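Engineer: Just to be clear, the model below is a prediction. Sequence and coordinates:
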Amino acid sequence: MNETIQDIASVIRANSSFLITSHESPDGDAVGSTLALASFLRKSGKEVCVHLRDQVPDLYAFLPGADTVAHHIPDRDFDVAFVQDIGEFSRAGEEFCSFKRIGTLVNLDHHLGCDSFGHHNLIDPQAAATGVLVHRVISALGGPMDRDTALCLYVSIITDTGSFRYSNANTEAFAIAGEMIGYGINAWDVAEQLYENQPRKRLELLSKCLPTLEVISNGRAASVAVTLDMYAVTATDAELTDGFINYPRSIRGVEVAIFFRQLSEQRYKIGFRSKGKVNVAGFAASMGGGGHHNAAGCTVDGTLDEVKAKVYAIVESALC
């Protein structure tokens, strides 16, 4: 057994109060992995608070424990804090980053280049999702595993592997998903919740986004954008943009997809996705961001045209 996992297991056994957090704008892995660990710890008799800076997306509201997530940290001491799927510590949000009433800090992550900011750091870029690392910790402790915990782990893994379509879908990911099915998870029910249950307004926003499609680098890269004006016209927000980047990514011949999401008048969040040949973490890192080989992001200031020019120049220089 990995020595770090042994150390983390010992920390869990020896302590009683836990704070768990993940990154801003949480995705399926962030929500699934935090709720899975929380479910496991509670069933082990521990006291747990799950904190996320932003709301749990409606897409994941069906997960057990989603309704217990706190958006402000209670003013009290915690024996242990788990920081999961973070990439970089600042993405936990200002409130958590400035919170000092923690005994031991544990970092679980699978991002390339994640800093070892915890007292214990389980960082494995080969893990398909942070939920995989949570599963390793639970396995080291011998359970208990039940349907609630299994459902959260399953969602963590299938969302971060694109339902096993991405290159990170390795044998460990398939094995854990299969094990979770054994705890009573219905794969179709989960798929229906995730992929056949979208609000009408998401399609209205998508209808504004798709006409922004641009293909560059002789067809090897493509982008779409969402602006504040689009949110205003459709009465939507950024939560409904999850998955929009997969549309340019799906184009034949495209190796890199780019998503420009406006945050304020002069600021854009940039998402990158690769089909496997190109390491997009390098693009993001060159602009102060980070991520995985196949999925990364950063924030860039300027008008949309200025931001596009900067991003396209970096992408095209790498693809030429």
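Structural biologist: Received, thanks.

Engineer: CA only for contacts and neighbour counts going forward, please
Structural biologist: Will do.

Engineer: Could you pull out the buried residues of the helix or strand that contains residue 260?
Structural biologist: Of the helices and strands defined by DSSP states H and E, residue 260 is found in strand 256-264. For strand 256-264, burial by neighbour count (16 or more other Cα atoms under 10 Å) applies to 256-263.

Engineer: ranges for the helices of the stretch 201-320 of the chain?
Structural biologist: Under the criterion DSSP state H, counting those that start in this stretch, the stretch 201-320 of the chain contains helices at 228-234, 246-249, 280-286, 304-319.

Engineer: do the same with the stretch 51-200 of the chain
Structural biologist: 94-97, 130-141, 147-160, 171-181, 187-195, 200-209.

Engineer: among those, which is nearest residue 85?
Structural biologist: Among the helices of the stretch 51-200 of the chain, the nearest to residue 85 by Cα to Cα is helix 130-141 (5.7 Å).

Engineer: angle of the closest one against helix 147-160?
Structural biologist: Put simply, helix 130-141 runs at 140 degrees to helix 147-160, going by axes from the mean of the first three to the mean of the last three Cα atoms, to 10 degrees.

Engineer: Could you list every helix and strand in contact with helix 130-141?
Structural biologist: In this structure, helix 130-141 packs against helix 3-14, helix 28-43, strand 102-109, helix 147-160, helix 171-181, with contacts taken as 3 or more Cα pairs under 8 Å, 6 or more residues apart in numbering; DSSP states H and E.

Engineer: got another, please set it beside the one above:
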Amino acid sequence: MIEQIIAEIAACSSFLITTHENPDGDAVGSSLALANHLRRLGKDVTVHYCDPVPDIYRFLPLADTVVPSIPDRDYDVCFVLDVGEFRRAGKELAGFKRIGKFINIDHHLSCEEFGALNLIDSQACATGALIYRIIKAAGHEVDYDTALCIYTAVITDTGSFRYSNSNPEAFSIAGEMIARGVNAWFIAERLYESQPRQRLELLALALATLEVSPRGDLAAIAVTLEMYEKTGTNAELTDGFVNYPRSIRGVEVAVFFREIEPGFYKVGFRSKGKVDVSSLAANFGGGGHHNAAGCNMAGTLDEVKQTVFARLQHVM
């Protein structure tokens, strides 16, 4: 499959690159890594996200070129990265007809094969690792700008090498990116030590909603639209919130309820390994990885919580 993708890159000249809604570090890192690499090859590249680039990733090369709307023109290929499901790339892409073919690159366990070519490896630590494999298989060196993006993809999706997907390839890629000139402290400072004060104010409100099950193996927090209004924040600043209930001793599954619009919630699941939360999310029309998954649910916060907690009782 990688050889076929390399052949498409060589044969084509215009590329659209996109990823999922509310892009995380792997989504941004992998898409900008690919964009930097393709531009270095002299290709015509457009990067489109249906949601803005989160502030903490705007230091990455080409982050300032990401467009909110797809230009009305033809593209030979559209790379769709890290989405799991095609719908997560946004409604605009779904209705855009001026694309020759789709290439789907992903590491989600339950990924749709919607592309003409589908490079899916659930054992990969991050989609950024798959972009790395493509570049190396083509016989190209990873330049500094691309290395910054790949390193960011890997370090964020492995939780700074704390998650179970921190496999030998993850450490090997990170080591090579550092050898290419990436400064680990430079990245860590921008990702973890440059938070706006409002994020901590929002986190304080979220932690006040903490619930822990009687057995201590399930914990949950929530963020509502009212909290955003009170702190002057938005969903962009909630990245990583689910890790706080997950960090409690004895907790096996953490749940993060995030209100998207009145009566509609994004539910994020994180597991320490004993529970497959991708199967859990699939029961509610979502998906993801064994240890990290999510879905969308309608109802009041109490109703959504009751439904999720009742299901969790059957699998824990």
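Structural biologist: Looks like it arrived, so ask away. Because the structure is predicted, anything quoted here is derived from the model rather than measured.

Engineer: List the TM-score for the superposed pair.
Structural biologist: Here the superposed chains carry a TM-score of 0.99, computed using TM-score structural alignment, normalised by the length of structure 2; 316 aligned residues with a Cα RMSD of 0.7 Å.

Engineer: returning to that earlier point: mean neighbour count and distance to residue 83 of structure 1 for the helices of the stretch 51-200 of structure 1 - can I get that in a markdown table?
Structural biologist: Shown next, in a markdown table, are the helices of the stretch 51-200 of structure 1 (neighbours: other Cα atoms under 10 Å; distance: least, Cα to Cα, whole Å):
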| stretch | mean neighbour count | distance to residue 83 of structure 1 |
| --- | --- | --- |
| helix 94-97 | 14 | 10 |
| helix 130-141 | 22 | 10 |
| helix 147-160 | 25 | 15 |
| helix 171-181 | 16 | 21 |
| helix 187-195 | 13 | 25 |
| helix 200-209 | 16 | 30 |
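
Engineer: Output these as a markdown table; include the columns distance to residue 87 of structure 1.
Structural biologist: Output for the helices of the stretch 51-200 of structure 1, formatted as a markdown table (distance: least, Cα to Cα, whole Å):
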| stretch | distance to residue 87 of structure 1 |
| --- | --- |
| helix 94-97 | 14 |
| helix 130-141 | 11 |
| helix 147-160 | 14 |
| helix 171-181 | 20 |
| helix 187-195 | 24 |
| helix 200-209 | 27 |
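
Engineer: right, so of those helices, which gets closest to residue 292 of structure 1?
Structural biologist: Using Cα to Cα, the helices of the stretch 51-200 of structure 1 put helix 147-160 closest to residue 292 of structure 1, at 11.0 Å.

Engineer: Next, the angle from that closest one to helix 28-43.
Structural biologist: Going by the same axes, to 10 degrees, helix 147-160 of structure 1 makes 160 degrees with helix 28-43.

Engineer: Quick one: average offset of helix 147-160 of structure 1 versus structure 2, please.
Structural biologist: Average distance, helix 147-160 of structure 1 versus aligned residues of structure 2 after superposition (mean Cα distance after the TM-score superposition for structure 1): 0.2 Å.

Engineer: just to revisit the earlier point, which one of the helices and strands packed on helix 130-141 of structure 1 lies closest to residue 21 of structure 1?
Structural biologist: Closest approach to residue 21 of structure 1 among these (Cα to Cα): helix 28-43, 6.7 Å.

Engineer: What count of nearby residues applies to the aligned partner of residue 140 of structure 2 in structure 1?
Structural biologist: Aligning on TM-score structural alignment places residue 140 of structure 2 opposite residue 143 in structure 1. Neighbours of residue 143 of structure 1 under the rule other Cα atoms under 10 Å: 14.

Engineer: what's the distance between the nearest residue to residue 143 of structure 1 once chain neighbours are set aside and residue 151 of structure 1?
Structural biologist: With Cα to Cα, 6 or more residues apart in numbering as the criterion, residue 143 of structure 1 has its nearest non-adjacent residue at 7.6 Å, and that residue is residue 40. Per Cα to Cα, to the nearest Å, residue 40 of structure 1 is found 12 Å from residue 151 of structure 1.

Engineer: Residue 136 of structure 1 now?
Structural biologist: 16 Å.

Engineer: Quick check: nearest residue in space to residue 111 of structure 2, chain neighbours excluded?
Structural biologist: Nearest one to residue 111 of structure 2, counting by Cα to Cα, 6+ apart, is residue 84 at 4.3 Å.

Engineer: Residue 308 of structure 2 corresponds to which position in structure 1?
Structural biologist: Matched to structure 1 by TM-score structural alignment, residue 308 of structure 2 sits across from residue 311.

Engineer: Can you tell me the number of residues neighbouring its match?
Structural biologist: 18.

Engineer: Can you give me every residue that contacts it?
Structural biologist: Residue 311 of structure 1 makes no contacts at all, as judged by Cα atoms under 8 Å, 6 or more residues apart in numbering.

Engineer: about what we covered before: compile the buried residues of strand 256-264 of structure 1 into JSON lines and extend it with columns for distance to residue 184 of structure 1.
Structural biologist: Compiled in JSON lines, the buried residues of strand 256-264 of structure 1 are given as follows (distance: Cα to Cα, whole Å):
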{"residue": "256", "distance to residue 184 of structure 1": "37"}
{"residue": "257", "distance to residue 184 of structure 1": "36"}
{"residue": "258", "distance to residue 184 of structure 1": "37"}
{"residue": "259", "distance to residue 184 of structure 1": "36"}
{"residue": "260", "distance to residue 184 of structure 1": "39"}
{"residue": "261", "distance to residue 184 of structure 1": "38"}
{"residue": "262", "distance to residue 184 of structure 1": "41"}
{"residue": "263", "distance to residue 184 of structure 1": "40"}
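
Engineer: and of the helices of the stretch 51-200 of structure 1, who's closest to residue 288 of structure 1?
Structural biologist: helix 94-97 (17.8 Å).
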